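Participant: Next come a sequence and a model predicted from it.
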Amino acid sequence: MIPVFDGHNDFLQRVVASGPPVWLDGDGTGHLDLPRARAGGLVGGFFAIWIPAPLNPNDAAAVALMENPPFAMALPDPIPFAEALPHAFAQAAALKALERTGTLDIVTSARGIRAALAGGRIAAVMHMEGAEAIPDSDGLHLWHAAGLRSLGPVWSRPTAYGHGVPFAFPSSPDTGDGLTDAGRQLVRDCNALRIMLDLSHLNEAGFNDVAALSDAPLVASHSCVHAVSQSSRNLTDRQLRLIADSGGLVGLNFASSFLREDGRRLPVEGFSTMLRHLDHLLAILGEEGVALGSDFDGALMPRDLADAAALPALLAAMRDHGYGDALIRRIASENWIGLLERTWGE
């Protein structure tokens, strides 16, 4: 079985709600747990800390809106640090609890990834999606000491650091202002600490600012192609070329609404749409710049990719499409590990 290293999941919220047994044994819900990870060949990935929004794309009202484009959801209001921190702390503690089960390592280096894989444990990167729980540079250093190695300055709402894209279709990602002064300092601090900066959810002006400031490879951990699906969350060819020029990477998002050409929040049927996005990414980023970023437990999955256990079906579709085993291995895991080695410097 070809191993998979995944660029994004939102599983930690389920652990906060249910405890570590939801990881060890599963509860029949969601997209991810240890048994399904083993069944699908999932060996590691980015476990996101995310502050719940009062209205998010999985709520009933938003789902009804997104099922019938065109739509343009308003950006949620900013979330204050004092409100965000308890949520972030609980999810970080949940990831630490998973580590104590002996089935998962929180990895902070490429060496750590390889050691976890060699020991048969899941290699988990602590990621924060939206920096509401980081008040300043001192706070970032504290989170780094706790194991944070990947950070998206925004989710799809504003923070002290920048502006996210709204959920809208059809829409350009050019939806607002760039990074704030604090956001520019955040980029410099992340570069100094070797924390990977994640551009998924950041608007185009903020993306441009990171591209101009950062000395690390540019990364969008869970995004799709705007030329195929005109969602505000998807990346334009110009953005993809900037990522390619930096030696960076894009992880293909499995969210049906970002994959579908019509933008509807309905399950994608089969794998042809996903393969069209992958073909486009490969044409611009090359074979070392494309990976996977599922968004498990955070989005509506394709019908034939309902959870982590179904990952081999996606890899089989790549093979049937004409991708060789070497390319499939790069997309499935090797490109993420190589990118982290280049970013973390270890």
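Facilitator: Looks like it came in fine. What you are looking at is a predicted structure, and each value in this text was computed from that prediction instead of being measured.

Participant: Could you use CA atoms for every contact and neighbour count after this?
Facilitator: Noted.

Participant: how close does residue 146 get to residue 138?
Facilitator: Computed as Cα to Cα, to the nearest Å, the residue 146 to residue 138 distance reads 13 Å.

Participant: More neighbours: which of the two?
Facilitator: Set side by side, residue 146 and residue 138 show more neighbours around residue 146, with 15 against 11, by other Cα atoms under 10 Å.

Participant: who touches that one in this structure?
Facilitator: If a contact means Cα atoms under 8 Å, 6 or more residues apart in numbering, then residue 146 has no contacts.

Participant: check contacts around residue 240.
Facilitator: 281, 284, 285.

Participant: Confirm the first one sits in a strand?
Facilitator: No: judged by DSSP: H, G, I helix; E, B strand; the rest coil, residue 281 forms no part of a strand; its state is helix.

Participant: dropping in the other structure now:
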Amino acid sequence: MIPVFDGHNDFIQRVVAAGQNGTKVWLEGDGTGHIDLPRAKQGGFVGGFFAIWVPSPAGPNDDDAIKMMQNPPFNMPLPAEIPHDQALPHAFEQASALLSLERTGTLNIVKSAADIRDSIAADQIAAIMHMEGIEAIRDMDALHLWYAAGLRSLGPVWSRPTRYGEGVPFAFPSSPDTGGPLTDLGKALVRECNQLGVMIDLSHLNEAGFSDVAKLSDAPLVASHSCAHAISASSRNLTDRQLQVIAESRGLVGLNFASSFLREDGKRLPLEEFDTMMRHLDHLLGFLGEDGVALGSDFDGALMPRDLSEVSALPVLLEAMAEHGYGDTLVRKIASENWINLLERTWGR
């Protein structure tokens, strides 16, 4: 079975929601969601980015928002910024949940590419502690504290503003060119992350913030879970200009599995078949080359395609790539090798 290393999941939310049964949800599954250990093993999932994310009071999974997103055009206003003092307890709770999974002996919180390879060899899930929207990080001292706790990847924003910059709204059709640039603190964050070796995730960042990171960062540019705007004109997807900038940095894009960001009509309905996903992959490969494309599922955070409903279905996607004409070497690169090599270059080890 070809191993898969994935660029983004929101599984920790389910662990927290399950309370005392959180580790049981991981070890045995509960019949819901997209990820648990048994299905991960079945699908060849060897690890990925496990996101710490603070929810807004209202979000894209509310009934009214779903109805709106099923009938484009739509443009949902950005949620309000969440104050640090409200965000921090949520982030601590999720970080603690990830640590509880590590204590089961089935998962390892990795801090280097060597850790990833060692975890895979030991048949443990290699988990990167990632933060999506960093309201819980107040300043550079707090960044160093989170780094000491294991954080190795962060996205400055989700779809709302932070003290570092602005995210894009849920909007279709829409350009990602909405809102202003990084703040001064956001620019300092880029420099500090480069110094520490923390990966900066461009997914959900607006056009102006993207450009600021590109100017300031000396690391490969990365969007962990994004699709091609040329195929699906969502504000969350990457334009050809952005793809070219990422390519020039020898960076990487992980293909998002979320149906509404894949579908050409932008509807929040399950994607049918794999043809559209292959078109996105072809487009990304055309700009980024065979070393710059990977996977970023958004499992447990988005509506999946009909034939890719959860993690155990990953081999079906890889089979579709092979049937599309991708050779074994390219499939293996997209499935895991490109992520591990990118992280080695970003983290320096």
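Facilitator: Yep, that arrived. All values derive from a computational prediction rather than experimental measurement.

Participant: tm score of chain vs chain?
Facilitator: Laid over one another, the chains give 1.00 as their TM-score (TM-score structural alignment, normalised by the length of the first structure), with 346 aligned residues with a Cα RMSD of 0.4 Å.

Participant: At which residues are the strands of the stretch 1-150 of the first structure located?
Facilitator: Assigned by DSSP state E, counting those that start in this stretch, the strands in the stretch 1-150 of the first structure fall at 4-9, 42-50, 71-72, 104-106, 122-129, 148-152.

Participant: how many other residues sit next to residue 259 of the first structure?
Facilitator: By the measure other Cα under 10 Å, the count of residues near residue 259 of the first structure is 31.

Participant: picking that back up, Serialize the strands of the stretch 1-150 of the first structure to TSV and add fields for distance to residue 191 of the first structure and mean neighbour count.
Facilitator: TSV is the format used below for the strands of the stretch 1-150 of the first structure (distance: least, Cα to Cα, whole Å; neighbours: other Cα atoms under 10 Å):
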stretch	distance to residue 191 of the first structure	mean neighbour count
strand 4-9	19	27
strand 42-50	19	26
strand 71-72	34	16
strand 104-106	20	24
strand 122-129	15	26
strand 148-152	11	24
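
Participant: Scan the contacts of residue 240 of the first structure and report the most crowded one.
Facilitator: Using other Cα under 10 Å as the neighbour criterion, residue 281 leads these with 26 neighbours.

Participant: just checking, it touches residue 290?
Facilitator: Yes: the criterion here is Cα atoms under 8 Å, and residue 281 of the first structure meets it with residue 290 at 6.5 Å.

Participant: joint contacts of the two?
Facilitator: Joint contacts of residue 281 of the first structure and residue 290 (Cα under 8 Å, 6+ apart) are residue 250.

Participant: check contacts around the counterpart of residue 89 of the first structure in the second structure.
Facilitator: Under the alignment (TM-score structural alignment), residue 89 of the first structure maps onto residue 92 of the second structure. Not one residue lies near residue 92 of the second structure by Cα under 8 Å, 6+ apart.

Participant: In the helix ranked longest in the first structure, which of the residues would be classed as buried?
Facilitator: In the first structure, with assignment by DSSP state H, the single longest helix is helix 81-99. Using 16 or more other Cα atoms under 10 Å as the test for burial, helix 81-99 of the first structure gives 84-85, 87-88, 90-96, 98-99.

Participant: looking at the alignment, what does residue 244 of the first structure pair up with in the second structure?
Facilitator: Residue 244 of the first structure maps onto residue 247 in the second structure, by TM-score structural alignment.

Participant: That match touches residue 292, doesn't it?
Facilitator: Yes: using Cα under 8 Å, residue 247 of the second structure and residue 292 qualify as a contacting pair, with a distance of 7.2 Å.

Participant: Over which residues of the first structure does stretch 73-82 of the second structure lie when aligned?
Facilitator: The alignment of stretch 73-82 of the second structure onto the first structure (TM-score structural alignment) covers residues 70-79.

Participant: now that stretch, how far from the centre of its chain.
Facilitator: Mean C-alpha position of stretch 70-79 of the first structure versus that of the full chain (Cα atoms, centre = their mean, to the nearest Å) differs by 20 Å.

Participant: Residues touching it, excluding its own?
Facilitator: Applying Cα under 8 Å, 6+ apart, the contact partners of stretch 70-79 of the first structure are 53-55, 62, 65, 132, 156-159, 164-170.

Participant: swap the cut-off to 7 Å and go again
Facilitator: Contacts to stretch 70-79 of the first structure, defined as Cα atoms under 7 Å, 6 or more residues apart in numbering, come from residues 55, 65, 132, 156, 157, 158, 159, 166, 167, 168, 169, 170.

Participant: Kindly state which residue of the second structure is aligned to residue 189 of the first structure.
Facilitator: Checking with TM-score structural alignment, residue 189 of the first structure has residue 192 as its match.

Participant: circling back to that earlier point, pull the number of nearby residues for the match of residue 244 of the first structure.
Facilitator: 24.
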